[in-house]
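**Student:** sequence and computational prediction follow.
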Amino acid sequence: MPSTDNEGSSSPFSSIGRAIYGIRQGQVHSLEANQRSTVRDSELESFQKQVADRFQYLSRVGDDELLSINWMRKLMDAFICCHEEFRAILLNNKEQVSNTPLDRSIFEFLERLVKALDICNASRDGIEKIRVWLKHLEIIMCALSSNHRAFSEGQFLRARKALMDLALAMLDQKDSGSVLPQRNRSFGRHNTNKYHHRHFTGLSRSHSWSVSRSWSAAKQLHTIASNLVPPRGNEIVATNGLAIPFYTMNSVLLFVLWALVAAVPCQDRGLNIQLSVPRQFSWSTPVTSLHERIMEESKKRERRNSNGLLKEINQVETCAQRMTDLVDSVQFPLTDEQKMEVEQNVKELTLVCEALRNGLDPLERQVREVFRKIMTFRAEGLD
């Protein structure tokens, strides 16, 4: 009888079936890879567009609005939004980010974030310092409020004393020879000691030092800027384009921290940071424009040893100088012209105080939020 073994007769069909199955599987994997690639490209393009749009919006402001508290809050918000989209890109490409060559990129970014945390803390110190100035400004404002009564010599003596205290408070800590320890309300930790709060309002409220006396904002910025170069073509290809958002986010981080140090009083401020972005990046033009405008403003203020480029700080310095000149020059009884000058200066001072009262808390919250976002990202990155 002929053999009834089916293996020989069925094996060619099995081989063909396996081959067809393999081809189909390969097509499915290829299709999935193409879909992943399309989604990734869309994410990368969206990220670049968001960065460009946000900084284009920030660059449209006039010189009178640039570096104001309101503008700085918008800058912090832009960083938070860009940071969140960058984080989403990394989470969607976790496997590739954790492997060579991107593992080195994530490590370098996490190292820069450590420096960013210090700058956030130092900026918080600077905001607290401005609050101390505000208290002196309010004393001056109250002392010289006429309430439709004749100005007395006692009012001017009180205003002069407050102006002297303000001048000392606005000196750099090293220049003032202060022996009080400058502490910072470290983010997330508050001192509940009522005695400490009552006697050291405006100084620090935490049990930990924010930055040491030898700490330098300028050095931190230089460290963050070091080795920050645009990715080369082979790096872009090797990382499927992911090298681009790393460079973009590093540049955004550097610019935002640099602007923060420029705006508020910081220990050993220094703004001589090179920020050269190739023109092929869509966000290059607005970021470069803002960098140039802020540097130009810095050159104007250097002559007066300004505490910071924040618009409201400039107003404080201007009002304080005018008020000091006025208080030192008046003679009693005041002439009608002198009374009008005092009242006008008090009005200007009132506007400055209102801007600081309304703006400092929201700005501090934004800086705190930046700090927390960075902390969360570092924890996720290390995990």
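**Tutor:** Sure, I can see it.

**Student:** going forward, measure contacts between C-alpha atoms and count neighbours the same way
**Tutor:** Noted.

**Student:** give me the neighbour count for Ser214.
**Tutor:** 7 (other CA atoms under 10 Å).

**Student:** check it against this one:
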Amino acid sequence: MSAMMDDQGSSVMFIRGNQVHSMDGSSLELELETFQRQVTLRFLELAAVGNDDLLSLAWMRKLLDIFILCQDELRMIFFNHRAQVMKPPMDRIVSDFFERCVKALDLCNAVRDGIEQIKQCQRLLEIVLCALDQKRIIGEGQCRRAKKALADLANCMFDDKESSAYMALRNRSFGRNTTTKDLYQIHNQNSNYQHRSVGHFRSLSWSVSRNWSAAKQLQAIGNSLCPPKSNDLVATNGLAMPVYTMSSVLLFVMWALVAAIPCQDRRLQLHILIPRQFPWSAPLLSLHERIMEDSKKKERKNACGLLREIQQIEKCARVMNELVDTLQFPLAEEKGEEVRQRVQDLSHVLEALKDGLDPLERQVREVFHVIVRGRVGT
């Protein structure tokens, strides 16, 4: 971690040495340095978690918090230096960034459908919990009900290949009543869209086709993503650097969401090529490597998502399924005690899902709107 922090100074010098100072150069320089430092510190904190917490609901929420904060800070930099943002070559750099952002909107929609899939699994586990509740006598009818819910759960928790067919059904947008044509009209207007309600926007593709691919969408975001050239840094007074930083953060955040949550065609073999001279690149690349290693584990290779709570659902469902297959009635006292223990374990898993899924879904929706606000506010 100390090596990561040591790199921070070299990156700041890299930016500073390539800036052309205008009348407000010192103010801009401070903003750029602060932005780089904040991104670095946030990802260092994110990377400090143990493997048991990585890709948990709580960790994913922190990741999205970081994205929202960074995106809003970049938007403020654009606002403070609007005149420079509108000039070549900065206008082209910003336009390329917004094109990547628009592609991320579909991924937000796909992730939301994935969260709905996890919620369906949660509802099936609640049926099992209710059927085997020790507050009443467990009979053969309750056992059959639990078995049926567990069978449905097995169909819901399909592996990665099978998930593509299911997730192709429909991906809903977080906005309302606006078509793709509307978004393009907004994209090409400069005078009126600051006052439009975010609730009226839709994703570029509000309903994806059966051959839509999260992996291809990620590749599209990452295409031609490379650090700004020296002449671009000079010509933009360093403003090209935070755009590159935020583009890299956008790619990683979207990739991590697809890794964690069931999505249509969620292949994870995406190379994130970021030079290590930037202070924030070390923790970001470290997280990428750790998640990739987790995905290669035997028990995780065909998982529909790497979210820790999905792993807990799978483990809990397997144990409960083995248990109900051994139940004979009337229940012996020893077997009844085992049921009580497993039901208690199940209740802990459900509690974590209840506490984390809805807030995560709200944050994914907020990410969607933050991206739209960033485009609209320029």
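**Tutor:** Arrived safely, thanks for sending. Everything numeric here is computed off the predicted structure, so don't read it as measured data.

**Student:** assign Leu171 of the first structure to helix, strand or coil.
**Tutor:** For Leu171 of the first structure, the assignment made with DSSP: H, G, I helix; E, B strand; the rest coil gives coil.

**Student:** what is the burial count for the counterpart of it in the second structure?
**Tutor:** Matched across to the second structure, Leu171 of the first structure falls on Phe158, judged by TM-score structural alignment. Using other CA under 10 Å as the criterion, Phe158 of the second structure is surrounded by 17 other residues.

**Student:** check contacts around Phe158 of the second structure.
**Tutor:** Neighbouring residues of Phe158 of the second structure by CA atoms under 8 Å, 6 or more residues apart in numbering: Ala303, Cys304.

**Student:** any idea how far it is from Tyr166 of the second structure?
**Tutor:** From Phe158 of the second structure across to Tyr166 of the second structure, the span is 9 Å (CA to CA, to the nearest Å).

**Student:** same check on Arg318 of the second structure?
**Tutor:** For Arg318 of the second structure, the distance to Tyr166 of the second structure - CA to CA - is 22 Å.

**Student:** higher neighbour count, the two?
**Tutor:** Of the pair Arg318 of the second structure and Tyr166, Tyr166 is the one with more neighbours under other CA under 10 Å, namely 16 against 13.

**Student:** please give the element, helix or strand, for the residue nearest the centre of the second structure.
**Tutor:** Most central in the second structure under CA atoms, centre = their mean is Leu257, positioned 2.8 Å from the mean C-alpha point. Taking DSSP states H and E as the definition, one finds Leu257 of the second structure inside helix 240-260.

**Student:** ok, Trp212 of the second structure next?
**Tutor:** Going by DSSP H and E, Trp212 of the second structure is not in any helix or strand.

**Student:** which residue lines up with it in the first structure?
**Tutor:** So Trp212 of the second structure corresponds to Trp215, using TM-score structural alignment.

**Student:** the residue nearest to the centre of the second structure maps to what in the first structure?
**Tutor:** By TM-score structural alignment, Leu257 of the second structure lines up with Leu260.

**Student:** would you confirm that its match contacts Ala122?
**Tutor:** No: applying CA atoms under 8 Å as the test, Leu260 of the first structure and Ala122 come out as separate, 9.8 Å apart.

**Student:** now the helices: where do they sit in the stretch 51-200 of the second structure?
**Tutor:** Residue ranges of the helices in the stretch 51-200 of the second structure, as given by DSSP state H, counting those that start in this stretch, are 57-80, 82-85, 90-131, 140-156, 160-167, 180-187.

**Student:** excluding chain neighbours, what is closest to Ile80 of the first structure?
**Tutor:** Closest residue in space to Ile80 of the first structure, ignoring its immediate chain neighbours: Val370 at 6.4 Å, by CA to CA, 6 or more residues apart in numbering.
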